[in-house]
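Asks: pasting a predicted model and its sequence here:
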Amino acid sequence: MAAFDFNNDSHRRYNPLTKSWVLCSPHRTQRPWQGQQEGPQLEKRPTYDETCYLCPGNQRANGEHNPKYTSTFVFPNDYAAVKSDQPEYIKPSRQQQQHNTNDSQQQDNGDGLEEEEDDDLFCVDGVRGECHVICFSPRHDVTMAEMTKDEVKLVVQEWTRSYKSIKQERPWIRYVQIFENKGAAMGCSNPHPHGQMWCTESVPQEPQQELVAFHDYQTKHGQDRCLLCDYVKRELAQPEKRVVMQNDSFVCLVPFWAVWPFEVMVLSKRHCTDLLDLAGADNGKEQEDLADILRRIACRYDNLFECSFPYSMGIHQAPTHGDADQLKSAHLHLHFYPPLLRSATVRKFLVGFELLGEPQRDLTPEQAAQRLRDCSETHYKKTLKINGAS
C-alpha cells in the first residue's frame, strides 16, 4: 500500500484552541466545478457619500450628526445588540418557585416554560453590555487593504484606547470583542470602512473556550508554557508550510486546523495578553507591526481573486476583568474568517455533514498558505484603470 499523502488522503486535524476537529478531504479539489466564476469586481465608490450614515458630518439613524472627523471615529451603536440599562435577571430559588406556584405565578424564561433552579434543560442568563462602531477612515471609498500602514496604525491605536477606556471605566464589563465584518457576503450593510466593539458582562463562548484551553495546556505542560507561544515556535521552525508572512512582532499563518479555505490567524510572537500589553512595548513599534501585517494580509486577500475580499475578522485577548490565571495565560491573536472558495463568486458554506457531523475542507491549509504567499502586496486596483483613472 502507498504511503499516506496529506495532500491527497482524507484526515482529521485537531484544534487545541476549541478542542474540536476538522475533516480534510484534499482529493475533492479534483472534482469538476460548474459554478459561476466572474472577473475582477471593479466597484468605484465616492470619497464621500452624502447618504452614508458613517461619513463625516452626516446624520445617523438616530438623528445625531457625526462630527467632521479626519481620522478614526467611535460612537455608540444606534442599534446595539446588548444594553447597559436593562434590569438584572435573577434566577428563581426553590423557595421563590414554591411561592410563585402557590400564587399561580411563574418565572417565565420567554418560552412559556418555568426555569428551575440548577436547570440543565432550560437555562437563562441576563446579559448587559455596550456596542460601539469604530470608523476606520473618513474616506468612504477605501478598505484596510487600500489604507496606508500609518492609517491602519491609527485604527490599532483606537482599538487600544477603546479597550483601555472600557477596562478602566466599566468594572462590570468582562470582555471586549472587537471585530470587522467586511463585504455584503458577511452581512455588512454599509461599505464605509468600519468595525464594531461589543462589550459584555460575560465572556463570549469562543474566547471562553480558548481561555479554558490555555489553562488546560498550562496545567498539563507547566505554568511557564503558553499554547500559542509554543504553536508559533513550531510554525516558525517550518515557515514554508503554513506561514503567509511575518515581521518583527507578528506572524500571519493559515492554522493547521483551519476550517475556512483561506482562514488565517495573526499572532504576536512574544507573549502579549492584550492590546494594552502591546501598546506599552518599544514606543509603539509592535502597534506599527500589527498595522503592517493587517494591511498586507488584507491586500493579499484582495489580490487572490481580484475582488474586495469579504471576511469577518476579530481580536481575541485577555478579559478586561477576570481571575489572575485568565489575565496571565491569554495570548493576543486575531482570526480572519473569509467565505470565498474558488473565485470571487464561489463561496464556502457549512452544510450537510459539516452541520450534522463536523466541519470539512477541501483545500489543505498548506495549499491555502502557498496561494496566499504567491499573492502580491501591491493592490490589484493600483495596476488597473478604473473608470479612466489609474
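Replies: All right, it came through fine. Residues are numbered from 1 along each chain as shown.
Asks: from here on, just use CA atoms for contacts and neighbour counts.
Replies: Fine.
Asks: distance of the closest residue to L304 other than its chain neighbours relative to T148?
Replies: Nearest residue to L304, sequence neighbours excluded (CA to CA, 6 or more residues apart in numbering): C375, at 6.1 Å. Using CA to CA, to the nearest Å, we find C375 at a distance of 18 Å from T148.
Asks: again with Q157
Replies: To T148, Q157 is 14 Å away according to CA to CA.
Asks: so the two - more neighbours on which side?
Replies: Just comparing Q157 and T148: by other CA atoms under 10 Å the higher neighbour count belongs to Q157, 19 against 13.
Asks: so that one sits right up against Q287, yeah?
Replies: Yes - using CA atoms under 8 Å, Q157 is in contact with Q287, at 7.3 Å.
Asks: contacting residues around W172?
Replies: W172 makes contacts with E201, as judged by CA atoms under 8 Å, 6 or more residues apart in numbering.
Asks: what's the answer for F179, then?
Replies: 195-197, 312-315.
Asks: farthest pair in the residues you listed?
Replies: The largest separation in the contacts of F179, counting by CA to CA, is between M197 and S312 at 13.1 Å.
Asks: the more surrounded of these two?
Replies: Between M197 and S312, M197 has the larger neighbour count (other CA under 10 Å), namely 23 against 20.
Asks: now stretch 160-170, how far from the centre of its chain.
Replies: When C-alpha coordinates are averaged (CA atoms, centre = their mean, to the nearest Å), stretch 160-170 and its chain have centres 19 Å apart.
Asks: what's it in contact with?
Replies: Stretch 160-170 is contacted by residues 173, 176, 275-276, 279, 320-321 when judged by CA under 8 Å, 6+ apart.
Asks: here's the one I want to compare it with:
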Amino acid sequence: MSAHAVTASTARTSVRLADGREIIYFDDEPGQDRSTPDRRDLPPYAPAAELRYDVLHGEEVLVAAHRQNRTYQPAPGECPLCPSHGDHLSEIPAADYDVVSFENRFPSLGGSAGGRCEVLCFTSYHDGSFAALPPERLATVGRAWADRTAALAKRPDVEYVFLFENRGAAIGATLPHPHGQIYAFPYVPPTPRRMLAAAERFLEEHGRCLMCEVVAREAAGPRVVAETDGFLAYVPEAARWPYEVYVAPRVCVPDLPALDAARRDELMRLYADVLRRFDALYEHPTPYMAYWYQAPARTKRDAAHLCARVYTPQRTADKLKFLATSETGGGAYINDVLPEAAAARLREL
C-alpha cells in the first residue's frame, strides 16, 4: 500500500487497496487514522470496459462483460461495503468509517473505454439509509460528492461526472448497504445531452436559464414538496413516474463544487428531507433511484443548472410500475398518478 495523503482541514485521506485501486476516506472530523492496510490477496486492477456506438439511435453503449461476476446480494456478514473486522476483509480496510469512496472493483468504465467508476458509501452502518443520516454526515457526503466531481472532471478522459444511488432490490440494487456510485463518463450521456440541448435553445431564444424559469414557475404552483431559502423540491408537471421529485437551486449553479459549504449543506438537508418523505409513503422502505444532473466538465457549462432527481416505480404499497413497450420502445411515458396528487401526498408526509 502506498503512503497515504491526508488533508487535515477537510478530513480527507487517500490510500491504496491491495490491487492498486484508490480509496478515499472522508471523515466528519479530522484526525482519524486511516492507515490500516488492505490484507486481501487480489490480482492487479485491470478494468476491461469497452465503448461502442449505436448508429441507429446515435448513442454510446458501454460493454462490460466482466460485471457478470460482481457481488450480488451477499449473505449476512459478508457485505463488501461494511468495515473489515476479524476474518471478514471487505473493500474498506478500516474497522470503521464515516464516508468512503473507492474505485469500483467491477467497473462499467475504465480500460479502453476511458473514464472511471467509484462506489461511495454513506455510512458504515449496514442497516442505515441516506434519509436517516444526521446533519454532520449529510455535510460530509456533500463534501465528498463535490470533491469527487471536481477531481474527476479534471481528468482528460472525463467529460461528465454522474452521481447516483439505487436503493432497493425491487429496482435492481445488488447490495443493500447504503451507498451510491459515481460514473465519470468519457462522453456526455444521452439524457443530460438532450437536457443541455433544450437548455441551450432556451438560452439562445430567451436569454435566460431554462431551469431558473422552471423553478420560478413551480415555486408558485401546486407541485411544491418542500423548500428552503436557496432551493426548491417539486414534482415536475410532466412527471414520468408515480412519485418523482426534482431538487434544484433557485439561481443558476452549474455543479456541486460551485456551492459554498453553507449552501451545499442546505441542499443536502433538503435532499434528505425528500428521501424521508419517499420512505414515509409505505410501511416498507420505498425503493428509489436518485441522481444528480451537473454541468459537463468542459463544454456547455453556461446552459447547465444543477439539480437532483428522485423517483420510485412503487405506485401503490404492493404494485410497481413496469415500463410498457410503448415506453421502452417508443419513449412515450404514461404516468398513472396525477403529479399534483403526488406532490400533495409527499408534502403532507
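Replies: Alright, I've got the coordinates. These numbers were taken from a predicted model, which means no experiment stands behind them.
Asks: can you lay out the contacts of stretch 160-170 of structure 1 as CSV showing secondary structure?
Replies: Listed next are the contacts of stretch 160-170 of structure 1 as CSV, based on DSSP: H, G, I helix; E, B strand; the rest coil:
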residue, secondary structure
I173, coil
V176, strand
L275, helix
L276, helix
A279, helix
T320, coil
H321, coil
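Asks: so what sits against both of Q157 and Q287 of structure 1?
Replies: Contact criterion CA under 8 Å, 6+ apart; residues shared by Q157 of structure 1 and Q287: A279.
Asks: okay, now the aligned partner of F185 of structure 2 in structure 1: neighbour count?
Replies: Per TM-score structural alignment, the equivalent position to F185 of structure 2 in structure 1 is T200. When counting by other CA under 10 Å, one arrives at 21 neighbours for T200 of structure 1.
Asks: hmm, T200 of structure 1 is touching I173, no?
Replies: Yes - the criterion here is CA under 8 Å, and T200 of structure 1 meets it with I173 at 5.4 Å.
Asks: any residues in contact with both of the two?
Replies: Counting by CA under 8 Å, 6+ apart, the residues touching both T200 of structure 1 and I173 are G129.
Asks: L138 of structure 2: what's it in contact with?
Replies: The neighbours of L138 of structure 2, taking CA under 8 Å, 6+ apart as the test, are 265, 268-269, 272.
Asks: go on, N77 of structure 1?
Replies: The contact partners of N77 of structure 1, by CA under 8 Å, 6+ apart, come to 131-133.
Asks: which one of those residues is nearest to T72 of structure 1?
Replies: Comparing the contacts of N77 of structure 1 against T72 of structure 1 with CA to CA places V133 closest, at 10.4 Å.
Asks: residue in structure 2 paired with the closest one?
Replies: Residue correspondence to structure 2 (TM-score structural alignment): V133 of structure 1 is matched to V119.
Asks: how close does its match get to G77 of structure 2?
Replies: Separation of V119 of structure 2 from G77 of structure 2 (CA to CA): 19 Å.
Asks: now E204 of structure 2
Replies: According to CA to CA, E204 of structure 2 and G77 of structure 2 sit 55 Å apart.
Asks: doesn't the residue nearest to L304 of structure 1 fall inside a strand?
Replies: No - according to three-state DSSP, C375 of structure 1 belongs to no strand; its state is coil.
Asks: just checking, P359 of structure 1 touches V22?
Replies: Yes - under the criterion of CA under 8 Å, P359 of structure 1 lies in contact with V22, with a separation of 5.0 Å.
Asks: what touches both of the two?
Replies: V259.
Asks: secondary structure element for the residue nearest in space to the middle of structure 1?
Replies: Centroid check for structure 1 by CA atoms, centre = their mean gives G314 as the closest residue, at 2.1 Å. Here G314 of structure 1 sits within strand 311-316, counting by DSSP states H and E.
Asks: for that strand, give me the average deviation versus structure 2.
Replies: Superposed on structure 2, strand 311-316 of structure 1 shows a mean distance to its aligned partners of 0.5 Å (mean CA distance after the TM-score superposition for structure 1).
Asks: P189 of structure 2: neighbour count?
Replies: Neighbours of P189 of structure 2 using other CA under 10 Å come to 17.
Asks: typo on my end, it should be K182 of structure 1
Replies: Counted with other CA under 10 Å, the neighbours of K182 of structure 1 add up to 25.
Asks: what segments of the stretch 151-300 of structure 1 are strands?
Replies: For the stretch 151-300 of structure 1, the strands defined by DSSP state E, counting those that start in this stretch cover 175-182, 194-200, 243-246, 250-253, 264-268.
Asks: A258 of structure 2 pairs with which position in structure 1?
Replies: If you follow A258 of structure 2 across to structure 1 using TM-score structural alignment, you land on D277.
Asks: L320 of structure 2: what's it in contact with?
Replies: By CA under 8 Å, 6+ apart, the contact list for L320 of structure 2 reads 313-314.
Asks: again with F214 of structure 1
Replies: F214 of structure 1 neighbours (CA under 8 Å, 6+ apart): 17, 226-227, 329-330.
Asks: could you redo the last one with a cut-off of 6 Å?
Replies: Neighbour list for F214 of structure 1: L227 [criterion: CA atoms under 6 Å, 6 or more residues apart in numbering].
Asks: so what corresponds to it in structure 2?
Replies: Residue pairing (TM-score structural alignment): F214 of structure 1 is matched to A199 of structure 2.
Asks: mind checking how far that match is from N104 of structure 2?
Replies: 32 Å.
Asks: same check, this time on T228 of structure 2
Replies: 35 Å.
Asks: what residues of stretch 232-242 of structure 2 count as buried?
Replies: The neighbour-count check on stretch 232-242 of structure 2 (16 or more other CA atoms under 10 Å) flags 232-236, 239-242 as buried.
Asks: ditto for stretch 327-347 of structure 2
Replies: In stretch 327-347 of structure 2, counting by 16+ other CA under 10 Å, buried: 333, 339-340, 342-343, 346-347.
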